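Student: got a predicted structure here, sequence first:
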Amino acid sequence: MAASLKLHPDRALPAGDRQRTIAREILSQTASLPLICMHGHLEADALAANAPFADPAQLLVVPDHYVTRMLVSQGIRPEALGVPRVDGGPVETDSRAIWRLFCANWKLYRGTPSRYWMEHELVDVFGVDVVPSEQSADAIYDQIAGRLAEPDFRPQQLLDRFSIELISTTDPATSDLRQHADLATQGLDKRIIPTFRPDAVVYLDRPTWRADIDLLADVTGIATDTYAGFVAALRERRQAFVAAGGLATDHGHLSADTTPMRTAEAATIYATALAGPVTAAEVARFAAHMLFVMAGMACEDGLVMQIHPGVLRDHNDGVFAAHGQDKGFDIPVATEFTRALRPLLQAYGTDPRFRVILFTVDETVYSRELAPIAGAYPSVRLGAPWWFLDSPEGMRRFREASTETAGFYNTSGFVDDTRAFASIPARHDLFRRVDAGYLARLVLEHRLSTDEATETAIDLAYNLPKLAYERRS
């Protein structure tokens, strides 16, 4: 007989009785608040089409690199998990077989945030009440598949089910935003908004860079065969995102460097890239320069700037060549912020038109660099624990390392960072629980009253994300 699966009401709350009791009281005031999801990676076309999800494996396993990377780390090939190949080569297409493989390896997720999110999804979203295993896999698959076939389990209907008030997609600078126009005709343009992501066109060594700047020219009607034209096209595209309701830009650079160049020097490097290969140093300098340029544009159009450096993308060349980006082989690297951001902050750090939210996966910089920066510059907010730190322990360490210098109100509140639609409520739930526990400790230490702690928890869960992403001009 399969073991039962239940969600404990005190999951992720403190172990001590007194602290847990206070945390429960705080959590009760935030648990039902609407979700503000301003760092999402759902596909705009899926939201616009509002078609049923394919099946349990294609929803919960195949596209989720948190899930697949754990299985791959144990020697299971991506092809066996149905992860598509770039060359269209053979991969497992039997979703039931993929699901069985996932369930048979359920124990691998013990102690991980993936286990927390997946349990929440299985129980709260799909009504599953047995632990995944080789024996229970088919029954769970059938139950989830049955729910996915119901009309109220389509993407747009899940916005209501999950109490999502606002959600952003992340869209390349070259997007024509056609799907968002479609969403606008459905009356969803105030609820589902785009986020401008220009990485592909500011990194001169990307394999698709030339094709992308040509596409940028096509979508804007502005020639990108010169640096001046390139910058003008980016400025036009940002305006299109603003018109579509966008509130933010998103910058996933390797380094946080924001050192600007003279316009003539930037134009020379851009022309070199058009003519042929550029050096790694030129690529890095141009990317840093473009972060500075984008900050200036943010002062003009009011889009909030999100910077999340410090990840060496596609660490394994073979996996990248076979399966493409975002397949679980992105690895954090040490990241310096203080000197790297100084040019940008010298120029715009006290400008009331500017807002930048800083994320990191290098938690050693929270107390040394990021909290002091956010605690000094009025334009800066410290982003929530992101990616590898999006976990119970990572969230607790974030609060302990950053609060005493930045406070609570120089942070962005929680913003989920996921392509896994069904995990969104679980991620917000976990953050609210960890915050409730941390705030309960401050109450026990007589550093906050219960009323203050509750007000702070509500602000972190709901009010601060709205304020952090509010248009600045």
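Tutor: Noted; the coordinates are in hand.
Student: C-alpha only now, for contacts and for neighbours.
Tutor: OK.
Student: what number of residues lie near F388?
Tutor: Summarising burial for F388: neighbours were counted as other C-alpha atoms under 10 Å, giving 15.
Student: let me see the contact set for it.
Tutor: Counting by C-alpha atoms under 8 Å, 6 or more residues apart in numbering, F388 makes contact with 361, 394.
Student: run the last query once more with 7 Å
Tutor: Contacts here follow C-alpha atoms under 7 Å, 6 or more residues apart in numbering; on that basis F388 touches V361.
Student: before we move on, what SS does it have?
Tutor: helix (DSSP: H, G, I helix; E, B strand; the rest coil).
Student: take a look at this one as well, against the first:
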Amino acid sequence: MTVHPDRLFPADPATRDVARRLYAEVATAPIISPHGHVDARVLLDDEPFPDPAALFITPDHYVTRLLHSLGVPLDQLGLGPGADTARRDGRAIWRLLCTHWDAFLGTPVRFWFESELAEVFGLAEEPSEASADRLYDELSARLAEPAFRPRALFERFNIDVLATTDDPADDLAAHLALREDQNFAGRVLPTFRADRYMTPGTAAWAPALDALAEASGIDTGSYAGLLDALRSRRAFFRAAGGTATDTGVLSADATPLADVEAERIHLGALAGEISEADAAAYRANLLYRFAEMSVDDGLVMQLHAGVHRGTHRPTLERFGPDTGHDLPAVGAYTLPLAPILNDFGTAPGFHLVLFTVDETLFGREIAPLAGFYASVYAGAPWWFLDTPLAIGRYRAAVTDTIGFRKTSGFIDDTRAFCSIPARHDMSRRTDASFLASLVVTHQVSEDDALGIARRLVGDQPREVFKL
């Protein structure tokens, strides 16, 4: 298997030559990954990956959701009850991918796979139904080698910073152990994600409060106690190296409540008595309080709004969340975030990074907001939009308004460890192509474009995420 050195570059020879030079400047730059979902324990334990399916397929909902759309049941992909490592058939899962290899043509997943298989694992043969077993055996042999253990790959990928996503009740034992490990030089930082404390009335809410109380030593039976517990855990995350929080909500409504009203809803929810309107008001109030806390403690606030979670109830009930059935919603930020922006939008040190899966929102609201408020940054194209074409549209949508300094830098947002360098490479190639188009149309000089390219992979994410 080979990958073309000019993939994703412009067809026009003059523009392509500029893109090549820009890309060469950043191709081997260290990777800064300020938002992702790799488990820190993978690097702490440094055990060989179990098999190719466990590495490439099962943890990656980009892969499993498309295979599911072609009629492959999720349980055949290693998901759901009984799909533990001892019982799942990695070879059979790998065969399913190879059988449907052509389904990924034209998708970013195909780009990532080809980069991983050719450049990381050195495979010469392309996946197919006929080659599936040979490739599985070849990959399995590679994974047994010390050079393909997690820490060796972390170093080979040239990852400088890797952020994880963690519940406030997490003890962060793996993060703390990695910080003390003299044999590990990388930075693996926790990210504080408190979504499940925003959902009173759901079955998971009260147990989450109990876990938070145990972790913090603070009674969460009251609204005031919940806020104190969250503040305590945020301080714990900061001490463990964390620089950011993350919040995922359907609506960005951030209307604050009076403490007495929030307390009423909190106690009512614990008693099993809460309306949908009260639950929505409680979520909006907590979003405001999270911003308030970020102003106080300096943690960067990432906001991912506008996703319908768990849209297929049978799949949610059988396989759980994050299994491919979350779908985009129409987004809005300007009016919903008005309480936060009016009170904190110009607060010194406050960083609010806005993400969306509604790409019309980039030019319509996110870039204009970032173009006024010092606190607001346009988050990178995320999830359904982290594709070459969508990244190009993002740059076209926001650059006229905010240039490059008010963008976040690339976000890989992945659970699939080996896809990290492929995803960053895709972004670097796409940005090089966009910058080359500005150079050949004499909007920026090539020297300035080189500076921007370097900044987008280095200083920009470091400054935005306070790294």
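Tutor: Noted; the coordinates are in hand. Fair warning: this is a prediction, and the values are worked out from it, not measured in the lab.
Student: helices of the stretch 101-250 of the first structure, residue ranges please.
Tutor: Across the stretch 101-250 of the first structure, reading from the start of the chain, the helices by DSSP state H, counting those that start in this stretch fall at 113-120, 137-148, 155-161, 178-185, 199-202, 209-220, 227-243.
Student: can I get the ones you listed in JSON lines including mean neighbour count?
Tutor: Converted to JSON lines, the helices of the stretch 101-250 of the first structure look like this (neighbours: other C-alpha atoms under 10 Å):
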{"stretch": "helix 113-120", "mean neighbour count": "20"}
{"stretch": "helix 137-148", "mean neighbour count": "17"}
{"stretch": "helix 155-161", "mean neighbour count": "16"}
{"stretch": "helix 178-185", "mean neighbour count": "17"}
{"stretch": "helix 199-202", "mean neighbour count": "22"}
{"stretch": "helix 209-220", "mean neighbour count": "18"}
{"stretch": "helix 227-243", "mean neighbour count": "19"}
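Student: out of the ones you listed, the one nearest A104 of the first structure is which?
Tutor: Checking these against A104 of the first structure by C-alpha to C-alpha gives helix 137-148 as the closest, at 7.7 Å.
Student: what's stretch 325-339 of the first structure aligned against in the second structure?
Tutor: Per TM-score structural alignment, the counterpart of stretch 325-339 of the first structure in the second structure is residues 321-335.
Student: same check on stretch 234-242 of the first structure?
Tutor: Counting by TM-score structural alignment, stretch 234-242 of the first structure falls onto residues 230-238 of the second structure.
Student: can you pull out the helices in the stretch 251-400 of the first structure?
Tutor: 263-275, 280-301, 317-323, 342-348, 365, 371-374, 392-406.
Student: these two touch, right, V131 of the first structure and C103?
Tutor: No. Using C-alpha atoms under 7 Å as the test, V131 of the first structure is too far from C103 to be in contact (8.7 Å).
Student: that older thread, after superposition, how close is the match of stretch 234-242 of the first structure to the first structure?
Tutor: Here the mean offset of stretch 230-238 of the second structure against the first structure after fitting is 0.2 Å, by mean C-alpha distance after the TM-score superposition for the first structure.
Student: contacting residues around that stretch?
Tutor: Contacts for stretch 230-238 of the second structure (C-alpha under 7 Å, 6+ apart): 168, 190, 192, 216.
Student: now the aligned residue in the first structure for the last one, nearest residue through space, not along the chain?
Tutor: Yep, that's S216 of the second structure we're talking about. S216 of the second structure maps onto T220 of the first structure when the alignment is built from TM-score structural alignment. Residue nearest to T220 of the first structure in three dimensions, not counting chain neighbours: A233, with 6.0 Å by C-alpha to C-alpha, 6 or more residues apart in numbering.
Student: what do you get for W112 of the second structure?
Tutor: Take W112 of the second structure and drop its neighbours on the chain: the residue closest to it by C-alpha to C-alpha, 6+ apart is A422, 5.1 Å away.
Student: got the contact list for that neighbour?
Tutor: Neighbouring residues of A422 of the second structure by C-alpha under 7 Å, 6+ apart: 112, 115-116.
Student: so of the contacts of stretch 230-238 of the second structure, which ones are in strands?
Tutor: The strands in this structure, assigned by DSSP state E, contain F192 from the contacts of stretch 230-238 of the second structure.
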